[in-house]
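how would this look folded up:
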Amino acid sequence: MEQIDTHTTHLSVRPKPHIGILTFHFSDNYGALMQAYGLREWLLRSGVSAEFINYHPTHVEQGGAFVLGADLRTFKANAKIAFLKLSAFRRFLFGNKRQSLLFEEFRRNMLGVKGIPLRTQIDVERFLSSAEGRFDLIICGSDQIWSPSAQRGLDPTYFAYFPSLTKATRRISYAASFGRDLAGDPAEPQFLKYLGALDAISVREKSGEDFVAKILGCKPNRAPDPTILLADFSPLYANIPVSVESYVFCYALRTGNKIRSAATIVSNELDCSIKSPFNAHRRWREIGSTVYSSPSEWLAAMRDAKFVVTNSFHGAVFSVLLRKPFIVVRLPGTKSPSNDRAINLLHELGLESRLVSGDDPAAIKKLINEPVDWEGCAGKLLELKRVGEDYLRHQICATVK
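Have a look, this model is predicted:
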């Protein structure tokens, strides 16, 4: 049986560069933490020094400050800010405190996050000007760091855009995602400004590649998500006992619509229960029974599942890495543009048939009993991994010349 080669070659570079990472390492979101872990862990296993620049802006999950103005765009921005503030307050009151502590523990022990949170671009610039903030290379990514938000638009910090600092440190992106297809987006002039300041650009999706090529007039590099780059996450869950329970693991983000019915169909066909990890941002009633997993327990729960039903990009990634039979349920309605990431992944792996709508029982039942071509998939994963490794090795070597 062909397996994914998870070996990481040690880079023989002298002096050993010190690398800073800008990404969404602060979110209580399994996929966000796993991609952050994947990039840093790959760098560490390659023999370089790497740490997260502890940028944690309030606008990403807590809304940030309200915006002055009376136009429609400002009204929509303030409506989103108000919603995020209320959601954050609700999580504070009713969220699972134990799980929040487990996420914080993972950030501290497995991501090595340290220092006080840097809330603004100015805070980051001050940190980078200090002795402890001196890096040879800054990597922006991965995750949806380049997705314009309704309340803020683009955040220049996630492009390592620091005009007040001297250009001594190389700045690149790795597998940065725009979250959706941005063709014709009004933020194009800002993208041109920020992207043009990077020394090298790597994006995750084909739509992102096309978007950057249109703006800059040249194609950027494409690289896989850091979870595929690392591939081996077994150290995180190796010591967690294997569950003997038979269950469907349902990992839902953004909505419970459609995926609920899909999980129910799979559960009924396999005659087993449904488990869903608690989502601090969930605004829908639970699907099956809720489990309050740490990031490592989340991986173990997926490892031990009989079948995985997800509407998440990273849910699909880990189904493949762990070789679990799975389906990806399309996000419906206004959330459908976010399907781009999962569609791109499944296309690259030749697994397009695993994408379903939640209201097609016949297609879902067919896929339950249809084996996944893991052997063919392993070769495609290995090629993607090599593309990411070649890009990073080249950038690291260029840094120490």
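
okay, CA-based contacts and neighbour counts for the rest of this
Fine.

pretty sure residue 173 contacts residue 204?
No. Assessed by C-alpha atoms under 8 Å, residue 173 is found out of contact with residue 204, at 10.1 Å.

mind listing the shared neighbours of the two?
Taking C-alpha atoms under 8 Å, 6 or more residues apart in numbering as the criterion, residue 173 and residue 204 both touch residue 142.

how about stretch 181-200: buried residues?
181-182, 188, 191, 194-195, 197-198, 200 (16 or more other C-alpha atoms under 10 Å).

just send those back as JSON lines, with secondary structure and distance to residue 117 too.
Putting these into JSON lines (DSSP: H, G, I helix; E, B strand; the rest coil; distance: C-alpha to C-alpha, whole Å) gives the following:
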{"residue": "181", "secondary structure": "coil", "distance to residue 117": "31"}
{"residue": "182", "secondary structure": "coil", "distance to residue 117": "30"}
{"residue": "188", "secondary structure": "helix", "distance to residue 117": "29"}
{"residue": "191", "secondary structure": "helix", "distance to residue 117": "26"}
{"residue": "194", "secondary structure": "helix", "distance to residue 117": "23"}
{"residue": "195", "secondary structure": "helix", "distance to residue 117": "25"}
{"residue": "197", "secondary structure": "coil", "distance to residue 117": "25"}
{"residue": "198", "secondary structure": "coil", "distance to residue 117": "24"}
{"residue": "200", "secondary structure": "strand", "distance to residue 117": "27"}
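
farthest-separated two in the residues you listed?
Largest separation among the buried residues of stretch 181-200 by C-alpha to C-alpha: 181 and 197, giving 22.1 Å.

now do the strands in the stretch 51-200 of the chain.
Secondary structure of the stretch 51-200 of the chain (DSSP state E, counting those that start in this stretch): strands at 137-140, 170-173.

helices and strands around the last one, which ones?
Based on contacts counted as 3 or more C-alpha pairs under 8 Å, 6 or more residues apart in numbering; DSSP states H and E, the elements that strand 170-173 packs against are strand 137-140, strand 202-203.

contacts for the shortest one?
I take that to be strand 202-203. Taking C-alpha under 8 Å, 6+ apart as the rule, strand 202-203 contacts 172-177, 209, 220-223.

following up with a second sequence; could you model it the same way so I can compare the two?
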Amino acid sequence: MKIGILTFWNTPDNYGQMLQCFALQTYLREQGHDTFLVRTGREWRPLSGFIPQLKDKIRSANRLRQYPLFLTGKIFSNLYYLFTHFHLKQYIIERGFDSFRKDYLNCSDKIYSLEELMQNPPQADCFIVGSDQIWNTRDGIYFLSWANDSVKKIAYAASFGGLKGEQEFYNLIRLWLQRFDWISVREQSGVDICKASGRNDVQLVCDPTLLLHSEDYKKLVDPNTVCLPKRKYIFVYLLGTRTHIRMKDVYAYAERKNMDVIYVGSQGVVDKFSRIEPIIGEWINYIANAEMIITNSFHGTVFSILFEKRFMNFLVYGAAIRMNDRIKTILCHLGLENRIFNGELNAIENAIDYERVNKILEADRETSGACLLKNV
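I've put the predicted structure just below:
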């Protein structure tokens, strides 16, 4: 069957976004289906224009207020660059994501707008939306509002991103959801929103990344580029949302344990600590060989579990607090609630019964995969 997949794809730095896209395509291909990513929206481009770049600098400066000396140095450095180059110094993200898409994802030749999808959609026997937070939007693209009635329409592990639905939103998506042949979501809150919108047959399934095993991801690691610290290390992967983690505490803990720290940030992480920007294969390799992992990311948590690591998740707060639902869902389901930071970093040393966890994961993998294949 020819299957078009719609999900987020154009990130320059979100490893989880890329790997969930890779996982769903890979799983379906291994079952004999012809899959391709329907690219929508627009490709990521660095900010252009003085005003947008200046606003970005101000946002970064606001996040650096807790490091006054470091912030002062940054301000003078940027001013010097402005007066010597006559434009703002811009940070360019380059983590090989474009190469990864070309090498591992089968993508549509063109990038579609909603209007183009309505007028001349790509040819497929079935369209699947998911995973990621594709339903944290009022855009009909990811609700397949444009798809012909004769084409099979499926949602796999779709996420509302912890969205708290209101009646207006329920009314908006009600007709769109009724057109789906099968709907599955990633979080319990998604089930509740779908029920409030008139779909009572929604199933809860695992994230696409969990349809594969750690060995499938190790294939993405290039052995010729492997470069790991000589000492044991803590791998830190943070998204730029507010969380109760102090990197100086992490470094102090690592020093006490005679370990290094490998720090990777994405999506707006701004602080004074040194970070690296690995390509996807390197990111996986750092996780696979880490002694411990600290993260505030859902997929950082997923890959910690897939590679059977001792880890600690730092929930986010503020405007992004709704993002915690997906993390709480998977950790509670696996009986790993104690991996949520409660003020004691030493708790990361507590052992995890991965034999028990893996039995649950394998059952989820089989059930979710069987439901998906049954409905395509």
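
please state their TM-score.
The TM-score (TM-score structural alignment, normalised by the length of structure 2) is 0.83; 340 aligned residues with a C-alpha RMSD of 2.8 Å.

looking at the buried residues of stretch 181-200 of structure 1, spot the one nearest residue 299 of structure 1.
residue 181 (29.1 Å).

what separates residue 398 of structure 1 from residue 169 of structure 1, distance-wise?
Plainly put, residue 398 of structure 1 is 12 Å away from residue 169 of structure 1 if you go by C-alpha to C-alpha, to the nearest Å.

so between the two, which is more surrounded?
Higher neighbour count among residue 398 of structure 1 and residue 169: residue 169, with 16 against 11, using other C-alpha atoms under 10 Å.

so what's the more buried one up against?
135-138.

can you rerun that using 6 Å?
136-137 (C-alpha atoms under 6 Å, 6 or more residues apart in numbering).

roughly how far is stretch 276-283 of structure 1 from the heart of the chain?
16 Å (C-alpha atoms, centre = their mean, to the nearest Å).

just the buried positions in that stretch, please.
276-281.

and the end-to-end length of that stretch?
End-to-end distance (C-alpha to C-alpha), stretch 276-283 of structure 1: 14 Å.

same check on stretch 279-291 of structure 1?
10 Å.

now the helices for structure 2?
15-30, 50-63, 68-85, 97-104, 114-119, 167-178, 188-196, 214-218, 247-256, 280-288, 298-306, 324-333, 354-375 (DSSP state H).

the first one aligns to what range in structure 1?
Right, helix 15-30 of structure 2. Mapped onto structure 1 using TM-score structural alignment, helix 15-30 of structure 2 spans residues 30-45.

for that stretch, which positions count as buried?
30-43.

would you reformat those as TSV and include distance to residue 126 of structure 1?
As requested, those are arranged in TSV below (distance: C-alpha to C-alpha, whole Å):
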residue	distance to residue 126 of structure 1
30	30
31	29
32	26
33	25
34	28
35	26
36	23
37	25
38	27
39	25
40	23
41	26
42	28
43	25
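
out of the residues you listed, what pair is the most spread apart?
30 and 43, at 20.1 Å, using C-alpha to C-alpha across the buried residues of stretch 30-45 of structure 1.

stretch 50-66 of structure 1: how far from the chain's middle?
15 Å.

residue in structure 1 matching residue 359 of structure 2?
So residue 359 of structure 2 corresponds to residue 379, using TM-score structural alignment.

roughly how far does that match sit from residue 348 of structure 1?
11 Å.

please apply the same query to residue 249 of structure 1.
24 Å.

again, but for residue 275 of structure 1
Distance from residue 275 of structure 1 to residue 348 of structure 1, by C-alpha to C-alpha: 29 Å.

these two: which has the busier surroundings?
The residue with more neighbours, out of residue 275 of structure 1 and residue 348, is residue 275; 23 against 17, by other C-alpha under 10 Å.

list the single closest residue to the aligned residue in structure 2 for that one in space, sequence neighbours excluded.
Alignment note: residue 275 of structure 1 maps to residue 262 in structure 2; criterion TM-score structural alignment. Excluding its sequence neighbours, the residue lying closest to residue 262 of structure 2 (C-alpha to C-alpha, 6 or more residues apart in numbering) is residue 235, at 4.9 Å.

contacting residues for that neighbour?
262, 290, 293.

how many other residues sit next to residue 310 of structure 1?
By other C-alpha under 10 Å, neighbour count at residue 310 of structure 1 equals 26.

now check structure 2 for the residue matching it.
Match for residue 310 of structure 1 (TM-score structural alignment): residue 295.

got the contact list for its match?
236-238, 313.

what is the equivalent residue in structure 1 for residue 335 of structure 2?
By TM-score structural alignment, residue 335 of structure 2 lines up with residue 350.

which among the helices of structure 2 is found nearest to residue 132 of structure 2?
Per C-alpha to C-alpha, nearest to residue 132 of structure 2 of the helices of structure 2: helix 15-30, 6.8 Å.

now the closest one and strand 152-158, what's the angle there?
Put simply, helix 15-30 of structure 2 runs at 140 degrees to strand 152-158, going by axes from the mean of the first three to the mean of the last three C-alpha atoms, to 10 degrees.

give me the mean distance between helix 15-30 of structure 2 and structure 1.
Comparison of helix 15-30 of structure 2 with structure 1 after fitting gives an average deviation of 0.4 Å (mean C-alpha distance after the TM-score superposition for structure 1).

contact partners of that helix?
Contacts of helix 15-30 of structure 2 (C-alpha under 6 Å, 6+ apart): 208-209, 299.

coming back round to it: make a markdown table out of the buried residues of stretch 276-283 of structure 1 and add distance to residue 232 of structure 1.
Listed next are these as a markdown table, based on distance: C-alpha to C-alpha, whole Å:
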| residue | distance to residue 232 of structure 1 |
| --- | --- |
| 276 | 23 |
| 277 | 22 |
| 278 | 24 |
| 279 | 24 |
| 280 | 27 |
| 281 | 28 |
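
contacting residues for residue 170 of structure 2?
residue 197.

counterpart of it over in structure 1?
Per TM-score structural alignment, residue 170 of structure 2 is aligned with residue 188.

for residue 179 of structure 1, see how far away its match is.
Distance from residue 188 of structure 1 to residue 179 of structure 1, by C-alpha to C-alpha: 15 Å.
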